[in-house]
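Asks: 3D, please:
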Amino acid sequence: MLAFLWAEDQNHLIGQAGHLPWHLPNDLQYFKKVTWNHTIIMGHKTFLSLPHGPLPRRRNIVLSHNTQLQLSNVEVVCSKELLLKLIAQDSQVFIIGGSQVFAQFLDEVEYLYVTKIAHQFVGDVYMPQIDYCHFKLVQKQKGIVNENNAWTHEFMIYQRL
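Replies: Next up is the predicted model:
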């Protein structure tokens, strides 16, 4: 199963200067729960945005055009074709960003795990346009708004038809 996992604001914004434009602990906990013990794929910039390096208890794979790139405790793959071979036996694989990596796999993705935040933020990276007519909503859950989670948000899962 190949899935996208991301959070976005009302305008499909997903990043600002290499980081998330918001702090939403509910979404971070959801991300951890969903990806725990699974494979995550990201671009080099997304990897660099992780505050503590590779995420624990996950197979971390970086997709990069840089054939000389070497990272500790991370698998680096330089092409989509090699990546698809590498993950062929993995039961659950989550692409977590950035926008260029998402764009490369729009035709292959089977599930969309999206946290929709009901707010507009300032940023410079947007989610590629997804044609939702090819997906059906299979799960929707409201996030809890409190002093630590200031914005209304929902966790949604879509499955390709």
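Asks: for the rest of this, base every contact and every neighbour count on C-alpha atoms.
Replies: Fine.
Asks: is L5 in a helix, a strand, or coil?
Replies: Under the three-state scheme (DSSP: H, G, I helix; E, B strand; the rest coil), L5 adopts strand.
Asks: wait, it touches F94, no?
Replies: Yes. Under the criterion of CA atoms under 8 Å, L5 makes contact with F94 at 6.2 Å.
Asks: helix or strand right after the lengthiest helix in the chain?
Replies: In the chain, with assignment by DSSP state H, the single longest helix is helix 25-35. Using DSSP states H and E, the helix or strand that directly follows helix 25-35 along the chain is strand 39-43.
Asks: now that following strand: buried residues?
Replies: 39-43 (16 or more other CA atoms under 10 Å).
Asks: quick check: the farthest pair among those residues?
Replies: T39 and G43 (13.7 Å; CA to CA).
Asks: from I40, how far off is W6?
Replies: In this structure, W6 and I40 are 12 Å apart, going by CA to CA, to the nearest Å.
Asks: which neighbours do the two share?
Replies: Residues touching both W6 and I40 by CA atoms under 8 Å, 6 or more residues apart in numbering: I96.
Asks: what segments of this structure are helices?
Replies: Ranges of helices within the chain are 25-35, 44-49, 80-86, 99-104, based on DSSP H.
Asks: one more to put side by side:
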Amino acid sequence: MLSIIAAINENYVIGKDNKLPWHISEDLKRFKKLTTGKTIIMGRKTFESLPSVLPNRKHIVITNNINYNYDNDNVEVVHRINDVLKYKNCEDEVFIIGGGKVYAEFLPYCEKLYLTKVHSNQGGDTFFPKFDINNYEIIENEKNDSGNIKYSFLTLKLKYHI
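Replies: Here you go, the predicted model:
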């Protein structure tokens, strides 16, 4: 099963200058808890923005650059969306972790969205695709704040495949 995990704000911003525009410790802990032991799928820029290969996770990096290579047993480089669509029928949960173009490509195939909704209008240069929340059942909505940053953990499950 394919799922998405992302932190987005009111304007669907997810990034600025290839970084998260906010630092929310609890969001990072949630990301780690949900993705440890799982497969994570991302674009090359998202992969390169990570501090290193994340422990205890298989990384699948999607890039158009056919010469791109990364020498690590936990990293697989692929070049087409079809190379990873096989995971939509997988029993284990597989996470799409970004960036904007990858989220847009995979959103129609994902059954769950794990969102950290940051309650801000902060600008950015990378966006999550707009979607109709009415197509989803809200199975978690936990409001939080981290100092001056207010956010909610939302978990959405697709009601039906469109």
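Asks: can you convert the helices of the first structure into CSV and add a column each for distance to C133 of the first structure and mean neighbour count?
Replies: Formatted as CSV, those follow (distance: least, CA to CA, whole Å; neighbours: other CA atoms under 10 Å):
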stretch, distance to C133 of the first structure, mean neighbour count
helix 25-35, 24, 15
helix 44-49, 28, 18
helix 80-86, 25, 13
helix 99-104, 17, 17
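Asks: of all the ones you listed, which lies closest to L69 of the first structure?
Replies: Of all the helices of the first structure, helix 44-49 comes closest under CA to CA, at 9.1 Å.
Asks: and the closest one, how far from the second structure on average?
Replies: Compared with the second structure after the fit, helix 44-49 of the first structure shows a mean deviation of 0.6 Å (mean CA distance after the TM-score superposition for the first structure).
Asks: other SSEs contacting that helix?
Replies: On a contact count with 3 or more CA pairs under 8 Å, 6 or more residues apart in numbering; DSSP states H and E, helix 44-49 of the first structure meets strand 59-63.
Asks: show residues contacting the strand it packs on.
Replies: 37-44, 47, 54, 73-80, 83, 101.
Asks: again, but for stretch 26-35 of the second structure
Replies: So stretch 26-35 of the second structure is contacted by 5, 7, 57, 95, 116 (CA under 8 Å, 6+ apart).
Asks: could you do stretch 67-85 of the first structure as well?
Replies: If you take CA under 8 Å, 6+ apart as the criterion, stretch 67-85 of the first structure is touched by 54, 59-66, 104.
Asks: ok, of those, which come out buried?
Replies: 54, 59-64.
Asks: which of the contacts of stretch 26-35 of the second structure sits closest to K16 of the second structure?
Replies: Nearest to K16 of the second structure, judged by CA to CA, of the contacts of stretch 26-35 of the second structure is A7 at 12.5 Å.
Asks: so what's the closest one up against?
Replies: Counted by CA under 8 Å, 6+ apart, A7 of the second structure has contacts 14, 27, 115-118.
Asks: ok, now A118 of the first structure?
Replies: Contact analysis of A118 of the first structure by CA under 8 Å, 6+ apart lists 9-10, 151-153.
Asks: buried members of the residues you listed into ChimeraX, please.
Replies: Remark: buried members of the contacts of A118 of the first structure, expressed as a ChimeraX selection using 16+ other CA under 10 Å:
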select :9,151,153
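Asks: mind checking how far the most centrally placed residue in the first structure is from V114 of the first structure?
Replies: For the first structure, the residue nearest the mean C-alpha position is I96 (2.2 Å; CA atoms, centre = their mean). Between I96 of the first structure and V114 of the first structure the distance is 10 Å, computed by CA to CA.
Asks: quickly list what's touching both of the two.
Replies: Common neighbours of I96 of the first structure and V114, counting by CA under 8 Å, 6+ apart, are 4-6.
Asks: export those to TSV and tack on neighbour count?
Replies: TSV is the format used below for the shared contacts of I96 and V114 of the first structure (neighbours: other CA atoms under 10 Å):
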residue	neighbour count
F4	23
L5	21
W6	21
